[in-house]
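Student: below are the sequence and a predicted model; questions follow.
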Amino acid sequence: MIKSMTLELRPRLQICNAFIHLNKKVNLTAVKVKLSKENIEITIENKTVIFLMKFIKLIPDSLSALDVTKNWICFRAQIMSDPLLGSFKTQIITNLTFNTNLLKDSIKNIELFNTGKCHIMCTFCKNILSRDIYIKRILPVPDINYDPSEWFCCKHNHSSTNMYNLIPLESDIFYGSFFFIIHASLFNHNLKVDENVVICSRCLHYLGKIHTDNSFKLWSCSVDYNSLSNSTIKNATDPFNDFLLAIKTSMTGIFGEEIILQYFEGKDSHSLTIKPMDWHLNLMIEPKDILCNNIVTLQRASVVKVLYKYETNKNTPDSVNKTYCEVSFLVIKAGLEHLLTSTKRFPQVYRTAIDYNVGYICLDNFINNT
């Protein structure tokens, strides 16, 4: 009967907005909504579903702005003041950050390489892309938004240090949050180059790009590493984890900021622009598995409510409130799929704002990829 249930909690205003998506169209006369302190009772054509809420208490007679359109039920209700959520004067924020240990785990670093020699493989078809690699140094490099005054390389002039003039030796691996930079001579004929794109010759997946004349930049979500000393395989990172990491590492907290994820493929470009509206929004939603009964216990989720837009071959003018992050196309795809799914939690009339879509980024989905 019910596809999804979404309650946006606004504790400082002591209200919640409800969006209920039904399996079929209904008329207003066939719908009855009843509020109790700890549950919401929805009756549709003599079938009743009760939604239990553990974390908030409703004011029973506060139902307002009820709207039943096609297969959507929307309304607003007041919630009681709760020290766990805040009050008119204060707001208590929970689940503000990612698990920092998981963020560290998302960067594949030195564990595998310390075991001896290894191979680099395509994660999609397991094609071996390199000859035997003997790694002596694994070094981090700055991202595109780094502050030159806070980072330098001892082998380069401090005033001219740039990640694009840092070239790894054959025994080096440079890494960033979403990529590795490796000397080009380490690869075999199973890796081919088309313009500036690095491609697996077997499955034709795009694995990275040319970094300099002597090095390749490979995306962490596209390659595996196989240790030849103990047959251990370090799998590629999950693209959606990389998407969440990109959001976390790119955000500045500036009002009106924009995070622009970019991918370049030859002369073509792809971008996903994200404008955070509410960094710390708590939802009450249906559980992943809904049992076939009339009582459903809602679960709490911490999300970022955003405006987002996907574009191709679009020149974006630079601005002080824009943060750019170059990622794999798989990362943009995974993030866009997540956002499009979240947009379906809104009725059609609430899904867009000017030329942007409205959606959620669920921080709780950040999982360990090891």
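Tutor: Thanks, I have the structure now. The structure presented is a predicted model; accordingly, all values stated were derived computationally and were not measured.

Student: use CA for all of it now, contacts and neighbours both
Tutor: Fine.

Student: centre of the chain to stretch 37-55, how far?
Tutor: Offset of stretch 37-55 from its chain centre (C-alpha atoms, centre = their mean, to the nearest Å): 32 Å.

Student: please enumerate the strands of the stretch 1-150 of the chain.
Tutor: 2-10, 15-22, 31-35, 39-44, 47-52, 64-69, 72-78, 117-122, 133-134, 137-140 (DSSP state E, counting those that start in this stretch).

Student: okay, one more to line up with it:
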Amino acid sequence: MKIENILIEHFPRLKCANFFILFDTNFDDVSSVRVHLRPTEIFVRFENDHSTTIDLQSLAVRIQINSLSLLIAKENLISFRINIASSFREEILPMQSTMNAASAMKRLSLNVEPDTEFSIVCDNCSGPLSKSLHFRRILELPSEQMDSNEWFCHKPEATTCNGQHQPVFSATSLMPAEDDLLFGNYFALIHRTHIQNIHVNSQQRMIHCKRCLSHIGESVGDSTLKFWNGNIKIIRTNVDTPERLFTDSNSLFHNFLVIVDRVSYDYQMLGRQTLKLLFEARSSKGTTFLFIQTMARNLEIYQMDKHTNTTTDRATMTRVDGIKCLFLCEENTDRTLVEFWQKDVNVVSAHISIGMLDATVEHLHLLSKYVPEQFRMNNGFCLSYLSYGINS
């Protein structure tokens, strides 16, 4: 048997660490597995004397060799807890806080600028969805937690009609004029007159490519269309290769983590402590909700180094960033739970694409396998991690 991956949760203030060791095969044909502790190493030994050493030097801690507890060996997972051999008198805290750099809101960046010429194509079949476009103004929308009444800069210039200035639209609606492109968390709002070769579902108001019928966005009002970044691509003038509208957006799950960072920043600005996230995604089948309850937002997580040489039977650990959380995904769920969360002042809500939600739920389910089944479920919610660095 070989180790597939190792996940370590380190709690410096609690002076303990949780270990989760995944193997490539189950323990069905193995009669015994032994775990031996040393101050900076852990040995996992099987009945055939084959052993693997877990190097803990990257954690910069020494473990208490007589403190192993909660040992569970089931299917292809071994988990246990150990105590750290140190005291609070030995702890050194940094004088300067790095919270400002860590909590800065991540900015969204586009591959187009004002007056850049480009066209929009379907991501699935590359069918054209627009003619050549260029926008005079490209503006970011406020987050869904902000009051849009104060965002007067997004109001287009008034037009003259019979000697009187007439606003093109209500400033509070934040809908784009014909020469505007407004964008939010990996979506763009574009005036209806620019788009062609689409079919709009009259009931759900979903937008589909007329060629391949794939879902590409939603209709917002009578004059505005909303396109999700993962469902379309753009072709810029003098650039033959199609690309995403947003830069650094090849992974839907990575984009989701950026959204989590952004809504967390808004949440911190409001002075709140606990964080619950409610994501909503619409499709032709209905509405799907993703409930996320964060448990540990600044958790020290370590995993087996991807470049570990398995032939030496020695695994080294590397630090990764992540959030420990409980999650629940419900399609067309009972509105009672949704309304209960929406009334909670600690809940931050956001809309995402159905493709992003599906990719996130798949990733959460894969990372939940690190936790033993008896500790994984709680009132229908499943324990997992939000991390781009952990191998799934």
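Tutor: Received the coordinates, thanks. Keep in mind it's a predicted model, so treat the numbers as computed, not measured.

Student: need the TM-score between these chains.
Tutor: Here the TM-score for the pair of chains, by TM-score structural alignment, normalised by the length of structure 1, is 0.85; 354 aligned residues with a C-alpha RMSD of 3.1 Å.

Student: one step back: make TSV out of the strands of the stretch 1-150 of structure 1 and add mean neighbour count and distance to residue 278 of structure 1.
Tutor: TSV is the format used below for these (neighbours: other C-alpha atoms under 10 Å; distance: least, C-alpha to C-alpha, whole Å):
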stretch	mean neighbour count	distance to residue 278 of structure 1
strand 2-10	19	11
strand 15-22	20	15
strand 31-35	15	27
strand 39-44	18	25
strand 47-52	16	25
strand 64-69	13	22
strand 72-78	20	19
strand 117-122	22	38
strand 133-134	18	46
strand 137-140	16	32
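
Student: nearest to residue 339 of structure 1, of the ones you listed?
Tutor: The closest of the strands of the stretch 1-150 of structure 1 to residue 339 of structure 1 is strand 2-10. By C-alpha to C-alpha, the value is 15.1 Å.

Student: so what does the closest one touch, helix or strand wise?
Tutor: strand 15-22, strand 268-285 (3 or more C-alpha pairs under 8 Å, 6 or more residues apart in numbering; DSSP states H and E).

Student: centroid residue for structure 1?
Tutor: By C-alpha atoms, centre = their mean, structure 1 has its centre lying nearest to residue 244, at 3.1 Å.

Student: how about that one, what's its partner in structure 2?
Tutor: Under the alignment (TM-score structural alignment), residue 244 of structure 1 pairs with residue 257 of structure 2.

Student: OK, contacts around that match?
Tutor: Residue 257 of structure 2 is in contact with 386, 387, 388, counting by C-alpha atoms under 8 Å, 6 or more residues apart in numbering.

Student: sort out for me which of the residues you listed are in helices.
Tutor: Using DSSP state H, no member of these falls in helices.

Student: ok, these vs residue 289 of structure 2, which is closest?
Tutor: residue 386 (16.8 Å).

Student: the closest one maps to what in structure 1?
Tutor: Match for residue 386 of structure 2 (TM-score structural alignment): residue 361.

Student: list the contacts of its match.
Tutor: Taking C-alpha under 8 Å, 6+ apart, one finds 303, 304, 305, 306, 338, 339, 342 in contact with residue 361 of structure 1.

Student: dump the residue contacts of the fourth one.
Tutor: It stands for residue 306 of structure 1. Residue 306 of structure 1 neighbours (C-alpha under 8 Å, 6+ apart): 274, 275, 276, 277, 278, 358, 359, 360, 361.

Student: any idea how far residue 384 of structure 2 is from the equivalent of the fifth one over in structure 2?
Tutor: Taking TM-score structural alignment as the alignment basis, one finds that residue 278 of structure 1 is matched in structure 2 by residue 296. Using C-alpha to C-alpha, to the nearest Å, residue 296 of structure 2 is found at 11 Å from residue 384 of structure 2.

Student: got it, and residue 41 of structure 2?
Tutor: In terms of C-alpha to C-alpha, residue 41 of structure 2 sits 26 Å off from residue 384 of structure 2.

Student: got it, and residue 47 of structure 2?
Tutor: Residue 47 of structure 2 is 31 Å from residue 384 of structure 2, by C-alpha to C-alpha.

Student: give the contact list for residue 313 of structure 1.
Tutor: 268, 269, 270.

Student: at 10 Å what do you get?
Tutor: Shown in contact with residue 313 of structure 1 (C-alpha atoms under 10 Å, 6 or more residues apart in numbering): 264, 267, 268, 269, 270, 271.

Student: repeat that for residue 178 of structure 2.
Tutor: Applying C-alpha under 10 Å, 6+ apart, one finds that residue 178 of structure 2 lies in contact with 135, 136, 137, 156, 168, 190, 191, 192, 193, 194, 223, 224.
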